[in-house]
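In: The following block contains a protein sequence and its predicted model.
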Amino acid sequence: MNIVAQEVSLGTGTLKVMVKDSIDIQGMKTIAGCKALQDQAAATSNAKVIDLIVAADCTITAKTNLHELAFGITGINKNFGTPINSKYPELIPGGSSSGSAAAIAAGLADFSLGTDTGGSIRMPAACCGVFGLKPSYGRVSRVGVKPEQSSLDCVGPFAASVAMIETAMQIIDPSYQKIDALQAAPKLAFLKVDADPMIWDCIQHYFNQANLQLDEVAVNSFEDAFAAGMQIINFENWQAYAELTKTGKVSPDVNNRLLKSAETTFTQVQQAEKIRVKFKQEIDALLENYDALVLPTLPQIPPKVSDAEHTVAFLNLTALVRPFNLSGHPAISIPLEMETGFPVGLQMIAKQDADALLCAIADYVVNAAQ
């Protein structure tokens, strides 16, 4: 199924866990789906999240495949194989954490870990019909995760239920304290964004089933935040991977994106940082009045694998997820499905470091809609 990049047997617990192959495991090479990294030395120590998983009631069984260098959104990897989206086989698994999402959809693990720099957990979660959480920025340790430096990237879990997402968070974030039950119905608002009307109709129908009425709100800098997030990820990934473009071993799709990233200037990054501050303030202001904001994870139905050869042509698929990497707010994707059988992701956003509240709200909404 092209999900597994490397088989692992680490830990002796009952929970089966798979982790994205951009996360170090001692004695193994962290290849990140890239032939240019096959000749590097094995990791000399575990990433911090790996130590936490092994110390819990878990067994790590595999490292999962991904979009090369975690720098792509389709999940297609011609070097090591594209993970099959078992629930929707014709559609892309989503990237970059394609294998980690596909593993949950295929029932191969209790939870898996991915990374999310511009939607790379939430997008594949939506494509594969599973739950995926991008924690608050800085909440979960990135020590031992590629790229080494990032002002956007977060390590987070995939699972088949909110309950297992919370179990995973309690393991990888020792400060996480689960909220057993909300004392009252959460106050929610739809965040007005541009998405296919069929996507919005599916989400609205879901909340109608849950008997929840939502206000509608907007932020002025949403599109600017998307562009700013692109500038920063391009700048930071060029710093991390520029040398690999000289090897001739990076696939043309990713190599061309990296070379294009070299054109991003420090002045553009400075302007992006100003937008980061403005956008975060706008979202924070809304979250003073609402417990969570609601919007689609993806603006359209995921494309077919056969139509998604070039990442750049589909970067608009990250239009609704990337802004929250810029702001650092926690974001969860909940799997929905249209009557026509296509996957839809319901995304919810909460205050910075209110990850447990966000999961409690997600659980409340899922149960109310059943």
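Out: Happy to help now that I have it. Numbers count the residues shown, from 1 in each chain.
In: drop to CA atoms for contacts and neighbour counts, all remaining ones
Out: Fine.
In: which residues of the stretch 51-200 of the chain fall in strands?
Out: 58-64, 111-116, 131-134, 154-159, 188-191 (DSSP state E, counting those that start in this stretch).
In: And here is the other one:
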Amino acid sequence: MSAWVQRFAHGADGPAIAIKDCIDIAGLPTCGGCGALADAPPAERDADTVAALRQAGWHIAGKTTMHELAYGMSGVNAWAGTPLNPQDPLLIPGGSSSGSAAAVGSGEVDAALGSDTGGSIRLPAACCGVIGMKPTFGRVSRRGAWPRESSLDCVGPFARMMPVLVHVMAAIARDFDGGAAVAPMHGARIGLVATASDDAVQAALTAALQASGWSALPRELPGMQEAFDAAIAVINKETWNAFGDLASDSRLGQDVARRLVAASATTHGALAHAEAVRARFIAEVDQALDGVDALLLPTLPSLPPTLADVAAGHPVVALSALVRPFNLSGHPALSYPIPVPAAPGRAGSRVKAGLQLVGRRGDDERLCALALHLEQALRGPDQ
């Protein structure tokens, strides 16, 4: 199905960018991929990011579909439509920014904006074989994005090539240093985080790291699981605060309605514990970054499941195990698609894995420079 909610034929002559349907475009309703918001009034003004893109000469190509209320990881949406995964139409596109990732991956636009509250940019980027970046929390304005209040959510870009992603970041983050974002990173030192990921994903990561020429130092993040659980508690409470009044609306998808009702039971004690975990995990990530340019780990612990698996009840929340903790900590993180090599007893895969880089808070430019170096290393000197 199409990744689009609405497309525009006219606009600026610059490169084309799509906007996720939880980000305001003046004159259009912001429906969040949700039938319960189908009668929302048109937005009175552009979100700050949309206004900045227009000012920078981008052509706003339209709005993209998404997982309902940005409250799911599969990207499956019976009301707004489930976009086809451009890598393999049998696989989930990933959520919640499914349409933005699919539109970029299929080549329909040069770039797209999504939002990332629990991996919702990086996860679909990895599923659809494109680049996706969650900036440092607070680095990019959320004015005009839904939910209006969040301590986790970030607006960020998708692209197929790093120079394009840098171009978007330079437009939407006013203090973004474009020169630093393309600085040479040949001699970078990387903190390699061990994870319990599938063999194919680990092989892809190892091959990409070897191609990069970077030196790798082992790093540990023992608080990842606790941070994952804490981030779940925070997103549940904040999503209930934003959309709890829709829980009884018959137009709301049953899966999201059930999750909203369950989220209403999040206690003040659970939130207090989550905030304590947040403080500890921020310190843990900061310590792991000491002496290295960034941390490196998979985006997803496995290649994406099929739509049929999800329809049969295959759980998907664990797909966010390696991305969601960095929403809690607020560190910038970027997913880059990497090839899966063949191995004895295992063929290579035409579906790419995701390599995730995590940087110091406020050091988004260095992540971009590292990803640009990786892009050039993987393409080789003759490409």
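Out: That came through, no problem. Small disclaimer: the values here were computed from a predicted structure and weren't measured.
In: Now render the strands of the stretch 51-200 of structure 1 as CSV, adding distance to I349 of structure 1.
Out: Formatted as CSV, those follow (distance: least, C-alpha to C-alpha, whole Å):
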stretch, distance to I349 of structure 1
strand 58-64, 27
strand 111-116, 15
strand 131-134, 10
strand 154-159, 15
strand 188-191, 10
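In: L258 of structure 1: which of these is closest?
Out: Closest approach to L258 of structure 1 among the strands of the stretch 51-200 of structure 1 (C-alpha to C-alpha): strand 111-116, 17.9 Å.
In: what's the distance between that closest one and the middle of its chain?
Out: 7 Å (C-alpha atoms, centre = their mean, to the nearest Å).
In: Measure the mean distance from that strand to structure 2 post-superposition.
Out: Superposing on structure 2 places strand 111-116 of structure 1 at an average distance of 0.3 Å from its equivalents, by mean C-alpha distance after the TM-score superposition for structure 1.
In: For the nearest residue to G33 of structure 1 once chain neighbours are set aside, the count of nearby residues, please.
Out: Residue nearest to G33 of structure 1 in three dimensions, not counting chain neighbours: E68, with 4.5 Å by C-alpha to C-alpha, 6 or more residues apart in numbering. Using other C-alpha atoms under 10 Å, E68 of structure 1 is surrounded by 28 other residues.
In: and E68 of structure 1, how far is that from A285 of structure 1?
Out: Going from E68 of structure 1 to A285 of structure 1 by C-alpha to C-alpha, to the nearest Å gives 37 Å.
In: Over to I60 of structure 1?
Out: Applying C-alpha to C-alpha to I60 of structure 1 and A285 of structure 1 gives a distance of 40 Å.
In: quick one: which of those two has more around it?
Out: Just comparing I60 of structure 1 and A285: by other C-alpha under 10 Å the higher neighbour count belongs to I60, 25 against 13.
In: The closest residue to the more buried one other than its chain neighbours in helix, strand or coil?
Out: Excluding the flanking residues, the one nearest I60 of structure 1 by C-alpha to C-alpha, 6+ apart is V17, at 4.6 Å. Put simply, V17 of structure 1 is strand when judged by DSSP: H, G, I helix; E, B strand; the rest coil.
In: pretty sure V17 of structure 1 contacts K63?
Out: No - between V17 of structure 1 and K63 there is no contact under C-alpha atoms under 8 Å: 9.1 Å.
In: just to revisit the earlier point, could you pull up the residues touching the residue nearest to I60 of structure 1?
Out: Residues counted as contacts of V17 of structure 1 (C-alpha atoms under 8 Å, 6 or more residues apart in numbering) are C58, T59, I60, T61, A62, A109, D110, F111, S112, L113.
In: preserved in structure 2, out of these?
Out: Retained contacts for those in structure 2, judged by both residues aligned by TM-score structural alignment, their matches' C-alpha atoms under 8 Å, are C58, T59, I60, T61, A62, A109, D110, F111, S112, L113.
In: what about the fifth one, how many neighbours?
Out: Pointing back at A62 of structure 1 there. Count around A62 of structure 1 with other C-alpha under 10 Å applied: 25.
In: and it, how far is that from E166 of structure 1?
Out: 21 Å.
In: same check, this time on E309 of structure 1
Out: From E309 of structure 1 over to E166 of structure 1 the distance is 35 Å, taken as C-alpha to C-alpha.
In: So which residue is dead centre in structure 2?
Out: Geometric centre of structure 2, nearest residue: I121, 1.4 Å, by C-alpha atoms, centre = their mean.
In: what residue of structure 1 takes the place of that residue?
Out: The alignment partner of I121 of structure 2 in structure 1, by TM-score structural alignment, is I121.
In: Identify all contacting residues around the lengthiest strand in structure 2.
Out: In terms of residue count, the longest strand belonging to structure 2 (DSSP state E) is strand 349-358. Identification of contacts with strand 349-358 of structure 2 by C-alpha under 8 Å, 6+ apart yields 87-88, 125-127, 129, 201, 204-205, 294-300, 302-303, 331-342, 367, 371.
In: now with 7 Å?
Out: 87, 126, 129, 201, 204-205, 294-300, 303, 331-340, 367 (C-alpha atoms under 7 Å, 6 or more residues apart in numbering).
In: same check, this time on stretch 78-97 of structure 1
Out: Residues outside stretch 78-97 of structure 1 that contact it (C-alpha under 7 Å, 6+ apart): 1-3, 20, 33, 66-67, 70-76, 98-99, 102, 105-106, 114-115, 120-121, 123-124, 127-128, 302-305.
In: Now do the same for Q270 of structure 1: its match in structure 2.
Out: Matched across to structure 2, Q270 of structure 1 falls on A272, judged by TM-score structural alignment.
In: How much space separates that match from T117 of structure 2?
Out: A272 of structure 2 is 19 Å from T117 of structure 2, where distance means C-alpha to C-alpha.
In: Settle it for me: which of those two has more neighbours?
Out: Using other C-alpha under 10 Å as the criterion, A272 of structure 2 and T117 rank with T117 on top: 27 against 14.
In: Aligned to N220 of structure 1, what sits in structure 2?
Out: Alignment note (TM-score structural alignment): N220 of structure 1 maps to P222 of structure 2.
In: Good, we can wrap up now.
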